[in-house]
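Visitor: what follows is a protein structure lacking sequence information:
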């Protein structure tokens, strides 16, 4: 089954919206701005990517396309010729009770059905945020120590990270991880289950907009080998063409296994730092050189 792909899963109706030159080498297809749960504005992110000498960048904020237009404006403002920006998004999905993330690239950002799906996702995020807020208040956390769930969401996609940051700032938790372990993680007192779209709905919306869909960080969902394989089958059956094989923070054995899975199930390879904020280990474009043996997803856009 190595490198096999069903014709029905190949999107050739629209063709690539952005062409990537074959000379491009430094590519990052997964990062976040402060309009999602990152710490840099789209402008700052583009400038950082330029400084890091990236050739291609996809901003993939959670359930939002706002950062793409802002990033394009920044490139025009500073007359930057690199990195080449391609439209991107990371859509939260529910699958057998797990939250799974589907990446989308190189689609029409004005496609009405995709925009409608993302608007529904953001409505669900807002409702979830209100429920988390209420649970934290019930746990005795003063309202003034929590994010304003209405004001904070202005221009942003509100996530649990914002609540974790507020709990740390109020000295209710020692760290972001402690906030998730104590309040916000699955099974904890302020956890609220998500009501996201299905993988099939996310992939269909991306493909209908002329884009390519892929599975983000396959090893991040705390799944057994059996369930990872089931996920890959379902993702492929939905029409996704790629999986994220290469990430910045990754053991060599993990990268090797993901490469073998991509070969076995016939996926293209994607690379992404999942950058959220400047740090020692997870940087834009760092340690993302793809291994030999799997065709990169950007070959579809060359």
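Guide: Happy to help now that I have it. Note that the coordinates shown come from a computational prediction; the quantities given were computed from them, not determined experimentally.

Visitor: going forward, measure contacts between C-alpha atoms and count neighbours the same way
Guide: Fine.

Visitor: ranges for the helices of the stretch 1-150 of the chain?
Guide: 42-51, 66-78, 112-138 (DSSP state H, counting those that start in this stretch).

Visitor: please point out which parts of the longest one sit buried.
Guide: With burial defined by 16 or more other Cα atoms under 10 Å, the residues of helix 112-138 counted as buried are 114-115, 117-118, 121-122, 125-129, 131-133, 135-137.

Visitor: cool, and stretch 88-98?
Guide: For stretch 88-98, using 16+ other Cα under 10 Å, the buried residues are 88-95.

Visitor: over to stretch 36-50?
Guide: Buried-residue list, stretch 36-50, by 16+ other Cα under 10 Å: 36-43, 45-50.

Visitor: just the residues you listed now: which is nearest residue 263?
Guide: Nearest to residue 263 among those: residue 49, at 30.0 Å, using Cα to Cα.

Visitor: identify the residues contacting that closest one.
Guide: Residues in contact with residue 49 (Cα atoms under 8 Å, 6 or more residues apart in numbering) are 57, 83, 284-285.

Visitor: ok so, going back, now the buried residues of stretch 36-50 in TSV, with distance to residue 186?
Guide: Converted to TSV, those look like this (distance: Cα to Cα, whole Å):
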residue	distance to residue 186
36	21
37	19
38	21
39	24
40	27
41	29
42	30
43	34
45	31
46	34
47	36
48	34
49	34
50	37
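
Visitor: of all those, which comes closest to residue 167?
Guide: residue 37 (15.6 Å).

Visitor: A further structure is provided below for comparison with the first:
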């Protein structure tokens, strides 16, 4: 079964709408997907509506999902969550607080960019997102605006010159704690996974400290397989998942069409892993409409 549990839509920093993501998954024969936007569940309803209109082949089932930003020991750590109640009070309140923090941070970064003589017209698309409650703001949106305005050539350059830690427009995020992120997802009946553990660029010692802390607050799974990953990295993460008695998850972290990442591509788990979906009833999650 083709499963992808980590992707982003225009509700956060993806380039495709939730409906377009569903269509792409359908065309690529991905059977179970989760749209895990940053601190937002705004895209799930549209995704399900689009899936309900698809015919022919395997229609992808939409698993509720989110990627919560959290803080731990001065590091920004992302926690994926699935199969939760969208109306749970604890989770909806945390999401609202996270989105307020994003709005405040974006405003502060815009002010800093304005002091760097960045033209207001360049920043207007980001300001427009502030008025839409269904669209969160990320640094990627500011980076895109700087590229469009001609101030930098690439998103990477925008981070290196303006938006990255220690640069002139950087503002430290005020995210929830790792414990709060895990707790809110579980309070809503969901299951958690630590997203892209090697992306935090922690030493081996600090990565193990993170996994121990994550396990201590009730974390259940580790993202072991991603599309853009060396085989040895996948084996390393599979071993860490087993060492810390964590289940394993898979996800492309797809943000839009490009050369390196694709929905559902190269996401098989190594032998010995316990899939996070091992107790999900996939026979009811996948609706095969082939006749």
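Guide: Structure's in. What do you need? Quantities reported herein were computed from a predicted structural model and do not represent experimental measurements.

Visitor: tm score of chain vs chain?
Guide: Superposed pair, TM-score by TM-score structural alignment, normalised by the length of structure 2: 0.93. Supporting alignment: 278 aligned residues with a Cα RMSD of 1.1 Å.

Visitor: quick one on the thing from earlier: residue 274 of structure 1: which of the helices of the stretch 1-150 of structure 1 is closest?
Guide: Of all the helices of the stretch 1-150 of structure 1, helix 42-51 comes closest under Cα to Cα, at 12.5 Å.

Visitor: adding distance to residue 202 of structure 1, write the helices of the stretch 1-150 of structure 1 out as CSV.
Guide: Output for the helices of the stretch 1-150 of structure 1, formatted as CSV (distance: least, Cα to Cα, whole Å):
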stretch, distance to residue 202 of structure 1
helix 42-51, 24
helix 66-78, 18
helix 112-138, 8
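
Visitor: ok, which of the ones you listed comes nearest residue 258 of structure 1?
Guide: Nearest to residue 258 of structure 1 among the helices of the stretch 1-150 of structure 1 is helix 42-51 (25.9 Å), distances taken as Cα to Cα.

Visitor: so what's the gap between the closest one and the chain middle?
Guide: 18 Å (Cα atoms, centre = their mean, to the nearest Å).

Visitor: what do you get for stretch 111-119 of structure 1?
Guide: 17 Å.

Visitor: please apply the same query to stretch 167-181 of structure 2.
Guide: Counting by Cα atoms, centre = their mean, stretch 167-181 of structure 2 comes out at 15 Å from the chain centroid.

Visitor: give me the distance between the two termini of that stretch.
Guide: 28 Å (Cα to Cα, to the nearest Å).

Visitor: what's stretch 162-182 of structure 2 aligned against in structure 1?
Guide: Stretch 162-182 of structure 2 corresponds to residues 183-203 in structure 1, going by TM-score structural alignment.

Visitor: now do the buried residues in the matching stretch.
Guide: In stretch 183-203 of structure 1, counting by 16+ other Cα under 10 Å, buried: 183-185, 189-200, 202-203.

Visitor: for stretch 247-266 of structure 1, same thing?
Guide: Buried, per 16+ other Cα under 10 Å, within stretch 247-266 of structure 1: 247-248, 255, 258-263, 265-266.

Visitor: which residues in structure 2 does it align to?
Guide: Taking TM-score structural alignment, stretch 247-266 of structure 1 hits residues 226-245 over in structure 2.

Visitor: what does residue 97 of structure 2 align to in structure 1?
Guide: In structure 1, residue 97 of structure 2 lands on residue 120 (TM-score structural alignment).

Visitor: that match and residue 132 of structure 1, how far apart?
Guide: 18 Å.

Visitor: how about the strands in the stretch 101-250 of structure 2?
Guide: Along the stretch 101-250 of structure 2, counting by DSSP state E, counting those that start in this stretch, strands occupy 176-177, 191-194, 221-225, 247-250.
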